[in-house]
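In: Predicted model and sequence follow; I will ask about them next.
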Amino acid sequence: MADPDRHLVEKTVHRQELFRGHFLHAVREQVELPDGTHADREFILHPGAVMVIPLLDDGQVVLERQYRHPVGQVLIEFPAGKLDPGEDPQACARRELQEETGYSAREWARAGVLHPVISYSTEFIEIWFARGLTAGERRLDQGEFLDVFSATPRQLQDWCREGRVTDAKTLTGALWLQNVLAGAWQLDWRP
């Protein structure tokens, strides 16, 4: 069977590295468009990340407040972090939850994946839910400063509506949370 999207797909002709730093890797690719003409695409290569939606037994969710230098603001976010090379996404979710919040979870469920900036990055973020939380000691990375707090799902929804939550992954997480709690979207919980 023929690919129904073939008339939309661009083919890479040449790749040029523009910048390689500790965190960012930027490239420019010349692509052949579906009509045979060429165009340039500049984007960031990213190894991927995870985001955790931690559910407390009392119905609240665990959130963080962290200063994000590129936007010059302290933002409200779900715990998240970058995948290490070859790292299993669930292992990364467990690691990030523990390092950033101190919590460990008895059960996990993979919800889905999001692409936060499809126009200029290969980044994907796997969405994980965690429940049966046990508090422990945080192990923040060097140079990482954040506050951990809890809120009700209703408070989070209000903050999203009011524009207090503007982080794309957390907005997506709030959508997942709302639908899971309403019973519209099911999760497959595992130890």
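Out: Good, I have the coordinates. Residues are numbered from 1 along each chain as shown.

In: Please make it C-alpha for all contacts and neighbour counts, starting now.
Out: Fine.

In: ok, residue 18 touching residue 28?
Out: Yes: here residue 18 reaches residue 28: they are 6.7 Å apart, a contact under C-alpha atoms under 8 Å.

In: Who has more neighbours out of these two?
Out: Counted by other C-alpha atoms under 10 Å, residue 18 and residue 28 do not tie: residue 28 has more neighbours, with 16 against 12.

In: Can you tell me how far the residue nearest the centre of the chain is from residue 49?
Out: Geometric centre of the chain, nearest residue: residue 125, 3.6 Å, by C-alpha atoms, centre = their mean. Distance, residue 125 to residue 49, using C-alpha to C-alpha, to the nearest Å: 5 Å.

In: just residue 38 next, same as before
Out: Residue 38 is 31 Å from residue 49, by C-alpha to C-alpha.

In: Comparing these two, which shows the higher neighbour count?
Out: The neighbour count for residue 38 versus residue 49, taken as other C-alpha under 10 Å, is higher for residue 49 (20 against 15).

In: hang on, residue 157 in a helix?
Out: Yes: Residue 157: assigned to a helix according to DSSP: H, G, I helix; E, B strand; the rest coil.

In: Structure two is appended below for comparative analysis:
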Amino acid sequence: MSDEHLIEHTVSHQELLHGNFLHAFRDTVRLPDQSIATREFVVHPGAVMVIPLLHTPHGLRLVLERQYRYPVAQVMIEFPAGKLNPGEDPLLCAQRELMEETGYTARQWARAGILHPVISYSTEVIEIWFAQELTLGQRQLDVGEFLDVFTATPEQLMAWCRDGQVTDAKTLTGALWLQNMLAGHWPVSWQTLS
């Protein structure tokens, strides 16, 4: 089945902002009915999110973060995440972000999938990774980065998602992956790193 009846075609392309992190554009597009519209969007370098599984004698715990997010002016509960550097392998980025933000390194990794968190105005794609066999070391936060690291059970996370305490799109998607992976519905392939 063809999607041609849905596709918009670029007529013109205008740069609005080229910042340190984001690159914003306004395009003029021809719609499927041949009318003209504008589309404003942000080009994003891509990112990774890690779902760290901490196996303890008392059961499974998840490594999470609390971080103030300026655009929404509130402290958010999130899984560790960070943007890709140009040309960076997503697994290496996931390893780097986990260690920098939480201090943990992981011996086993499994790629879950991808998510597009804001398809209406951004090109951002986030790769989702699971990590386990964690070892705690020293955090190496970026300059100007402030966050708390804590653990919670999967049940606590699901309750926070249900009750609106977790509203971050990537963390909600991570919770969906986690729930289905733990139930055996969405299996992942683990790889052991030396």
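Out: Okay, I see it. Everything numeric in this text was worked out from a predicted model, so none of it was measured.

In: My guess is the residue nearest to the centre of structure 1 contacts residue 50. True?
Out: Yes: Residue 125 of structure 1 lies in contact with residue 50 (C-alpha under 8 Å); the separation is 4.9 Å.

In: which residues does the residue nearest to residue 61 of structure 2 when sequence neighbours are not counted contact?
Out: For residue 61 of structure 2, ignoring the flanking residues on the chain, the nearest one in space by C-alpha to C-alpha, 6 or more residues apart in numbering is residue 153 at 4.5 Å. Residue 153 of structure 2 makes contacts with 60, 61, 62, as judged by C-alpha atoms under 8 Å, 6 or more residues apart in numbering.

In: can you map out the helices along structure 1?
Out: 89-101, 153-162, 168-181 (DSSP state H).

In: Quick one: closest of those to residue 72 of structure 1.
Out: Distances from residue 72 of structure 1 to each of the helices of structure 1 were compared by C-alpha to C-alpha, and the smallest falls on helix 168-181, at 16.0 Å.

In: average offset between that closest one and structure 2?
Out: Once superposed with structure 2, the aligned residues differ from helix 168-181 of structure 1 by a mean of 0.5 Å; criterion: mean C-alpha distance after the TM-score superposition for structure 1.

In: Now do that helix against helix 153-162, angle only.
Out: 140 degrees (axes from the mean of the first three to the mean of the last three C-alpha atoms, to 10 degrees).

In: Okay, strands next: where are they in structure 2?
Out: 9-18, 23-30, 36-43, 47-56, 59-69, 74-78, 81-83, 104-115, 126-136, 147-152, 191-192 (DSSP state E).

In: Let's have the ones you listed in JSON lines, adding distance to residue 184 of structure 2.
Out: Output for the strands of structure 2, formatted as JSON lines (distance: least, C-alpha to C-alpha, whole Å):
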{"stretch": "strand 9-18", "distance to residue 184 of structure 2": "42"}
{"stretch": "strand 23-30", "distance to residue 184 of structure 2": "40"}
{"stretch": "strand 36-43", "distance to residue 184 of structure 2": "35"}
{"stretch": "strand 47-56", "distance to residue 184 of structure 2": "15"}
{"stretch": "strand 59-69", "distance to residue 184 of structure 2": "15"}
{"stretch": "strand 74-78", "distance to residue 184 of structure 2": "23"}
{"stretch": "strand 81-83", "distance to residue 184 of structure 2": "24"}
{"stretch": "strand 104-115", "distance to residue 184 of structure 2": "13"}
{"stretch": "strand 126-136", "distance to residue 184 of structure 2": "14"}
{"stretch": "strand 147-152", "distance to residue 184 of structure 2": "21"}
{"stretch": "strand 191-192", "distance to residue 184 of structure 2": "18"}
